[in-house]
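Chemist: Predicted model follows, preceded by the sequence.
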Amino acid sequence: MTQGFDTTAIHAGSDADPATGARQVPIYQTTAYAFRDADHAAKLFNLQEVGYIYSRLTNPTVAALQTKVAALEGGAGAVCCSSGHAAQIMALFPLMGPGKNIVASTRLYGGTVTQFGQTIKRFGWSAKFVDLDDPEAVKAAIDDDTRAIFAESISNPGGYVTDIPAIAAIADAAGIPLIIDNTLATPYLCRPIEQGATLVVHSLTKYMTGNGTVTGGVVVDSGKFDWSANDKFPSLSQPEPAYHGLTFHETFGPAAFTFHSIAVGLRDLGMTMNPQGAHYTLMGIETLGLRMPRHVENAQKVAEWLENDPRVTSVTYAGLASSPWNATAKRLYPKGAGALFTFSVKGGYEAAVKLVDALDLFSHVANLGDARSLVIHSASTTHRQLTEEQQRAAGAAPEVVRLSIGIEDVGDLIADLDQALAKATA
C-alpha cells in the first residue's frame, strides 16, 4: 500500500521492538552480536545470510534509519555513515579506481569542492568541475574514465536548483550513474530518484535531523542501474576476492550497491554511524513533513524582504520570480526551493562581516538546516580555502552572506536583519 510522506516518515523502519515491545526504536548500544552457532556465524561472514555481526558494519538502530530514509527517497536500499562527507566518499568508493574521474557541478559546498578537487587525488581519482546549466559542457567533460556525475539538488550556499532530469539524461547516455546530494531539499521537496538519479546522498546532520545535535550521512541506492552493462564498475560486476569470488550485482541484483557499501565500504573504510546519532535522526525525521513547509514559507518571506531592501544588491533564492532558476524550481521543486540562500550586502566584504556580527537571533555557526536560523560569511569560513574565482563560481563571493532560515516567527527574523543591515551599512 502506498503511504503518504508523513506516514512513511513516522512508520517506515520503526516497528515495535520484537524483543521488548518498545514502540520507539531502541538505541542498540552494543559492539557485537551473539551468533546462534558456528554455522550461523559462517553464513553471515560469507554474505549467505543477512544479520548482525559487528556494529562497524550493521546495527539495528542504524538499520531502522536506513530503511526509513530509503523509503522516503524511493530507493532500494541505503547505508548510513558518520557524516555527509563520509557519504560522498562511500558513494564514490565502489565506482572509482586510480585514474578515474567524476564530473561535478561548480556550485557545490566549499568543503565538497576541496574534497573532490584536492583530497580524492590521494586515491588517484580526480574531478572536473562544470557548470551544469550548460549541458554541452557536461557532455564534453565526460570521457572514457568518467565514472559518475555529481551535483546538489539545491546548492550550498547559493540555493540554486539543479535540473536533475536533464543531467540524468546525459548520465544515462554515457552509461554512468548520477549522484545527487539532496541535503538541502530533503525528500520532502525533491525525490531525485524519481527524476533519474542513480544514487542520493545526504548530510543527515542538517534538515533530516533538524536540531543540530548529531553528524551523520547516508547513501541511498535507486536499485535501477545496470552495473554489469559494461566493464566500468568491476567492484560490482566482477568477482570479489575477499568473498571467494562472489559477484555483487549477480548475487544481490538491485541491492548490489547497498550490500557492497556495507560488506566492503564500511568494513574497510570504517566510517560508521553511531546508534545514538541514528536515534536522534530517527526522531528528527518524524517531524520533517511539518518543519520543511515552515522553513520554506519563512525563507520566501525573508528573501522577498531582502530583495526589496536598498541596502542589499542581490538575493539568490530560486523561489523569487526574478531568479534565473525560478522556472526550474517551479517545475521540479513545486513544494518550494528550500530555506538556504545568499544575499550580497552593499559595502562588500567589510559590510558582510559587520552584518554577521550584528545579528542577534541568527546564530553564527558552520551549520545549516537547524530549527534555528543560522548565518555565516562563506568567503571567510566554509569557502575560505578556495580562490576568489572559485568562491564566486560557488556563489560565495566576498560580499555574500549565507542564511539558513529556521522556523521562528518570521517577523522577528526580518527585524533582526533590519537592525543588522543598519549597523553594517551605516
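Modeler: Nice, I can see it.

Chemist: all contacts plus neighbour counts: C-alpha atoms, from now on.
Modeler: Will do.

Chemist: What are the boundaries of the helices in the stretch 51-200 of the chain?
Modeler: When secondary structure is read from DSSP state H, counting those that start in this stretch, the stretch 51-200 of the chain shows helices at 60-73, 84-92, 110-117, 135-141, 164-174, 186-189.

Chemist: To clarify, my last question referred to the stretch 201-350 of the chain.
Modeler: Counting by DSSP H, counting those that start in this stretch, one finds helices in the stretch 201-350 of the chain at the ranges 234-237, 248-252, 256-260, 267-269, 275-285, 288-307, 326-332, 348-358.

Chemist: about what we covered before: could you export the helices of the stretch 51-200 of the chain as JSON lines, including mean neighbour count and distance to residue 340?
Modeler: Shown next, in JSON lines, are the helices of the stretch 51-200 of the chain (neighbours: other CA atoms under 10 Å; distance: least, CA to CA, whole Å):
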{"stretch": "helix 60-73", "mean neighbour count": "23", "distance to residue 340": "21"}
{"stretch": "helix 84-92", "mean neighbour count": "23", "distance to residue 340": "17"}
{"stretch": "helix 110-117", "mean neighbour count": "19", "distance to residue 340": "15"}
{"stretch": "helix 135-141", "mean neighbour count": "15", "distance to residue 340": "25"}
{"stretch": "helix 164-174", "mean neighbour count": "18", "distance to residue 340": "19"}
{"stretch": "helix 186-189", "mean neighbour count": "23", "distance to residue 340": "12"}
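
Chemist: Put this next to the first one:
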Amino acid sequence: MEKNWSLETICLQGGYEPEDGQARVLPIVQSTTYKYSDPDFVADLFDLAAEGHMYSRISNPTVDAFEKKMAQLEGGVGAVATSSGQSATTLAMLNICKQGDHILSASTIYGGTHTLFASTFKKMGIEVTFADPSLELEELVKLAKPNTKVVFGEIIGNPGLNILDFEKFSKLAKEIGVPFAVDNTLATPYLCRPIEHGANIIIHSATKYTDGHATSLGGVVIDAGNFDWKENGFSDFVDPDPTYHGISYVETFGESAYIVKLRVQLLRDLGTCLSPFNAFLMHKGLETLHLRMERHSDNALRLAQFLESHECVSWASYPGLQSHSSNEASKKYLPKGCSGILTFGIKGGIEESKTFMRNLKLAAIVVHLGDARTSVLHPASTTHRQLSEQDQIKCGVTPDLIRVSVGIEGIDDIIADFDNALKSI
C-alpha cells in the first residue's frame, strides 16, 4: 500500500492488492482449509515460524484483506476480525486480563459492554470499575488499583453521546502504566483516528458503520503497536508460551506482540472468527465509508437542529450542536463530523414517545445503528434494559431518551417524517 494514500483512497483500495491475472475485486475464499506440498512448511506454520493460512478459524485470505484495510485506516500494525463487536471487546480485554485483574472503564458505554464487564467478566474473576469520564485526572487515578491492567472508553458514548477526553484518558493510562483501549465504532476511522490521540488498542463493532447496510455481524481489534509490554511488566507477552514451544511474543513479534497473541491464542481457543462472506461484505462496505460518514454527519446535524427547536421536544442531544456539552471536544477530535447518532426527549413521557415511534413511516424501530437507513430505539427498555435505573443514568440513558440512527436518505424526507410523527402526539 502507498503510505501517503488518503483515507478515502484506502477505503477503496486498501487491504487487497491483486497481482496480474487475479480478480480485481476481493474474492470470497469460502474454504476452511488450505493445500500444501511440504510437511515441514506446515509444521513451521504451527510453530509461528512461517507466514500463511493453516485453518480459517485463525486466518483466511478474505478475512485477512478486511483486517489489513481496517489496520491501514486506523494506522495500526495489525488487526484481528471477529464474529461480532461483542466478541472483539471480549478478546481485546481477555488478551490482557485474567482472573484477579482489574479494568478501569468509563461509565458512558454501550449497555451490552457494560453487562459484559459487570456480569460475565465478574464471573471470570475480572473486576471492573465504572468511572464518570468527566472526573478530573487526579480523581480517575485514585480509582486505579495495583491490579489494573487496562483503561477503556468509547470515543462517542452510546447513547450518551459524550466525546471522550483523549488527552485526559491517555495521561491516565500512561500514569498507571497500562494500555488505553477505545471503542471507535460510532466515529469510525474516517471521522477519528484514536491512535493519533494516544490510544493503544482500537475496537470496532464492524456490524455498524463499517458494514453500513445492516447485513452482517462482525468485529475488529486493531493494535497500534505503541505500547511497551515488557517495560510495563505484562509478563504474558514476554514469558514463553508453552503452547507454541516457548515462543515469546515480544521477543519474536516486537510491536505486533499484542495482536499476534490475540490471534494465535484467543481466536484459536475461543473460535470467535469472522466468516469469509461477512468479511467480503464489510470490505465492500468500507469502499463507501468516507461518503456515508459525511452524509450521516450532515443529516444528523440538520435533524438535531430541527428537533432542538420543535415545540413537542423537551431536549435534543448531538455533539455538533452548540448547546451540547461535548461541542468543543467534537471540534478537536471530530473535525469532519460527529457521526450519525443523536438522542432527544419528547414532552409528556413514555406514552407520548411510543405514539411518536408508532407513527414514523420512513424511519423504523430497529435494534441496531449505523445503517444507511434511518432508525429509532428506546434504549432504557431495550439495549440498556438489563441495567438498573441508576446505572442507566450513569451511562447517559434517561427514561425519556429516544436514540436516532440518522441514515443517508434525503434530509427533507427524514425531517418531514419526524415532524409528522411528532404532530400525531
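Modeler: Done, it's in. The structure presented is a predicted model; accordingly, all values stated were derived computationally and were not measured.

Chemist: Turn the helices of the stretch 51-200 of structure 1 into a markdown table, columns for distance to residue 257 of structure 1.
Modeler: Formatted as a markdown table, the helices of the stretch 51-200 of structure 1 follow (distance: least, CA to CA, whole Å):
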| stretch | distance to residue 257 of structure 1 |
| --- | --- |
| helix 60-73 | 13 |
| helix 84-92 | 9 |
| helix 110-117 | 21 |
| helix 135-141 | 25 |
| helix 164-174 | 18 |
| helix 186-189 | 20 |
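
Chemist: Among those, which comes closest to residue 250 of structure 1?
Modeler: Checking these against residue 250 of structure 1 by CA to CA gives helix 84-92 as the closest, at 19.7 Å.

Chemist: which residues sit in contact with residue 30 of structure 1?
Modeler: The neighbours of residue 30 of structure 1, taking CA atoms under 8 Å, 6 or more residues apart in numbering as the test, are residue 55.

Chemist: Strands along structure 1, start to end?
Modeler: For structure 1, the strands defined by DSSP state E cover 77-81, 101-105, 126-130, 146-152, 178-181, 199-203, 217-221, 312-315, 340-345, 363-364, 374-376, 400-404.

Chemist: how about CSV for the ones you listed, with mean neighbour count and distance to residue 50 of structure 1 added?
Modeler: Shown next, in CSV, are those (neighbours: other CA under 10 Å; distance: least, CA to CA, whole Å):
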stretch, mean neighbour count, distance to residue 50 of structure 1
strand 77-81, 30, 14
strand 101-105, 25, 32
strand 126-130, 21, 35
strand 146-152, 25, 29
strand 178-181, 28, 27
strand 199-203, 28, 22
strand 217-221, 30, 18
strand 312-315, 20, 50
strand 340-345, 27, 40
strand 363-364, 16, 44
strand 374-376, 25, 42
strand 400-404, 28, 40
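
Chemist: closest one to residue 115 of structure 1 among those strands?
Modeler: Nearest of the strands of structure 1 (CA to CA): strand 126-130, 9.6 Å.

Chemist: what's the mean distance for that closest one versus structure 2?
Modeler: Compared with structure 2 after fitting, strand 126-130 of structure 1 has a mean deviation of 0.7 Å; criterion: mean CA distance after the TM-score superposition for structure 1.

Chemist: Distance of the residue nearest to the spatial centre of structure 1 relative to residue 345 of structure 1?
Modeler: Nearest to the geometric centre of structure 1 sits residue 202, at 2.5 Å (CA atoms, centre = their mean). Remark: distance between residue 202 of structure 1 and residue 345 of structure 1 (CA to CA, to the nearest Å) = 30 Å.

Chemist: Same check on residue 224 of structure 1?
Modeler: According to CA to CA, residue 224 of structure 1 and residue 345 of structure 1 sit 45 Å apart.

Chemist: Residue in structure 1 paired with residue 231 of structure 2?
Modeler: Structural alignment (TM-score structural alignment) places residue 231 of structure 2 against residue 229 in structure 1.

Chemist: Neighbours of its match, how many?
Modeler: Neighbour count for residue 229 of structure 1, taken as other CA atoms under 10 Å: 10.

Chemist: Same question for the one 5 residues further on.
Modeler: In terms of burial, residue 234 of structure 1 registers 19 neighbours under the definition other CA under 10 Å.

Chemist: Same question for residue 245 of structure 1.
Modeler: When neighbours are counted by other CA under 10 Å, residue 245 of structure 1 registers 10.

Chemist: Verify the stated contact: residue 288 of structure 2 with residue 11.
Modeler: Yes - the pair residue 288 of structure 2 / residue 11 is scored as a contact, 7.0 Å apart, by CA atoms under 8 Å.
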